[in-house]
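Chemist: Quick one: sequence plus predicted model below, questions after.
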Amino acid sequence: MAALALLEDIANRRIRREREFRDQTDLLAHDDDWLMSRFRLPKAILLELCTELGPALQRETVRNHGLPVPLQVRTTLGFLKTGAFQRELADQSGISQPSLSRAMPAVWNGIIRMSPRYIRFPFTVGEKRAKQAFWAKYGFPGVLGAIDCTHVQLRPPSENTLIYINRKGTHSINIQVICDATCKITHVFVNYPGSNRDSFILANSAIPAIFEGNPPLDGWLLGDNSYPLKTWLMTPFIMPATENAI
């Protein structure tokens, strides 16, 4: 037992040295293209995310100072981006798989808690800015956002597996997203498995009530032909016959 404890201590010291070195260099040593290819975020946003999450993620343990915040954020984003095995990501980052497994929930729970401050559908002043941006960029008046759904593949639960099969035959959840003229996300609705149609998800989200409330929201969304035409939702002509329709 003593020999095993000694070997574990030596391994932990080696991992800690590698971790400290990589933590100090990885985020600042690479350009935005490299960071985007691995974490889908540029350097400035990664550093801001580390700052925002820092107070919640900084925790000390009896044996060491825990994983540095940038390392927790980087490895979690790497997992979310690639879906790679945790052990592979942990080895690349110089940490143990159990450490990574403990760190990831703290990071994504922190991101979820932050999200309402950043993902907000435009109202009042935001509503006016959204319309101005669509008009300035696309010459389209009165638009508050563009809506669509995207499939995120997953390993389905053991029960009700069939409801996760999408039209391409893979398992997924179907996520409704609205973005503004700069592609900034202003609304996310994650509630239905991949077999559900975009129009069904829209009908069961909060968006119809927002636009059809009293008073109704002044403006409309742009969607594709998977959505029905509504007073607040514009979709393309199926067979445009005039230049204006096109």
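Modeler: Structure received. Residues are numbered from 1 along each chain as shown.

Chemist: Going by C-alpha atoms from here, please, whenever you check contacts or count neighbours.
Modeler: OK.

Chemist: In the protein, where's the longest helix?
Modeler: helix 2-29 (DSSP state H).

Chemist: Helix or strand next in line after that helix, which one?
Modeler: The helix or strand immediately downstream of helix 2-29 is helix 32-39, counting by DSSP states H and E.

Chemist: so how far is W108 from I15?
Modeler: Using Cα to Cα, to the nearest Å, I15 is found at 24 Å from W108.

Chemist: here's the one I want to compare it with:
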Amino acid sequence: MAAHLMYIINARALKRERVFRDRTNPFDLYDDNKMYKRYRFTRAGMMYVLNILVPELDQRRQTLRSHAVNSRLQVFIALRFYGSGSVYTSGSDHHGVSESTVCRVIKVVTDTLVELRDDHIVWPTTDEEIAAKQAELPREFYALICSFPRVIGAVDCTHVRLDSCPYGENEHVYVNRKGFHSINIQLISDAKYHIINVVARWPGSTHDSRIIQNSDIGQAYQRGSWMEEDYTAKTSVYI
């Protein structure tokens, strides 16, 4: 009996205390340059993103833990991962949370962003929207960017690396010209650098021209959906 009591006492003495890491506020640490280097947003850009995501994340919170990661820090953790592509250890050490927490946070923030995509990535579809954009976008590009008339958007593709994914039998089609596995994603932005269209379904070996030709936007151009009457001649707008 005495030996059992001594075992319990010693076990309690050796039990590791719960340690809460210091979670700093990046706004207290970084100026615009340092903030952009770590999160790919300036301080003003971070405030814009936080104002959108924090209310949505607050609605998702279903934890009663006394030291839970707040929604603001969750956004910083996710953007650190998106901007650097580093392993979870980097985000863990940088923000004072565990690697498993970083993993869970990235999933929650990513799911929230996906749900909000249609509120912020908008391509005109109705006749009224198309008519408004035909007048607005070319004027903005001419005034703000390149002085090139009748441009409505800037389009390009970028490769997003895939790592340890289940490629299946068609693994080879995901290998791009640079030799690594990826998805080739097409983006279109307006003159104010707002993304207005995304195509993210083609494997890395797909050429950029094939993506635009088979996209809804490319097919709309082939049908002449973005043509308009200009006095007696039909003139097109460019992307």
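Modeler: All right, it came through fine. Only a predicted model underlies this, so the values are computations on that prediction, with no experimental measurement involved.

Chemist: returning to that earlier point: distance between the longest helix of structure 1 and the chain's centre?
Modeler: Its chain's C-alpha centre and that of helix 2-29 of structure 1 lie 30 Å apart, by Cα atoms, centre = their mean, to the nearest Å.

Chemist: same thing with stretch 53-62 of structure 2?
Modeler: For stretch 53-62 of structure 2, the distance to the chain centre is 17 Å (Cα atoms, centre = their mean).

Chemist: where exactly do the helices run in structure 1?
Modeler: So, for structure 1 - with DSSP H - the helices run 2-29, 32-39, 43-57, 69-82, 86-93, 97-114, 125-138, 198-203, 207-211.

Chemist: What mean distance separates the second one from the matching residues in structure 2?
Modeler: This means helix 32-39 of structure 1. On superposition with structure 2, the mean distance recorded for helix 32-39 of structure 1 (mean Cα distance after the TM-score superposition for structure 1) is 0.9 Å.

Chemist: what does that helix correspond to over in structure 2?
Modeler: Mapping helix 32-39 of structure 1 onto structure 2 (TM-score structural alignment) gives residues 32-39.

Chemist: repeat for the fifth one
Modeler: When helix 86-93 of structure 1 is aligned against structure 2 using TM-score structural alignment, it corresponds to residues 88-95.

Chemist: Save the helices of structure 1 as CSV, and put in mean neighbour count and distance to T231 of structure 1 too.
Modeler: As requested, the helices of structure 1 are exported to CSV (neighbours: other Cα atoms under 10 Å; distance: least, Cα to Cα, whole Å):
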stretch, mean neighbour count, distance to T231 of structure 1
helix 2-29, 13, 47
helix 32-39, 16, 39
helix 43-57, 16, 37
helix 69-82, 20, 37
helix 86-93, 17, 47
helix 97-114, 16, 32
helix 125-138, 16, 16
helix 198-203, 17, 14
helix 207-211, 15, 9
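
Chemist: could those be laid out in CSV, adding distance to W232 of structure 1?
Modeler: Output for these, formatted as CSV (distance: least, Cα to Cα, whole Å):
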stretch, distance to W232 of structure 1
helix 2-29, 43
helix 32-39, 35
helix 43-57, 33
helix 69-82, 34
helix 86-93, 44
helix 97-114, 29
helix 125-138, 13
helix 198-203, 12
helix 207-211, 7
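
Chemist: Can you tell me what A181 of structure 1 aligns to in structure 2?
Modeler: Checking TM-score structural alignment: A181 of structure 1 goes with A191.
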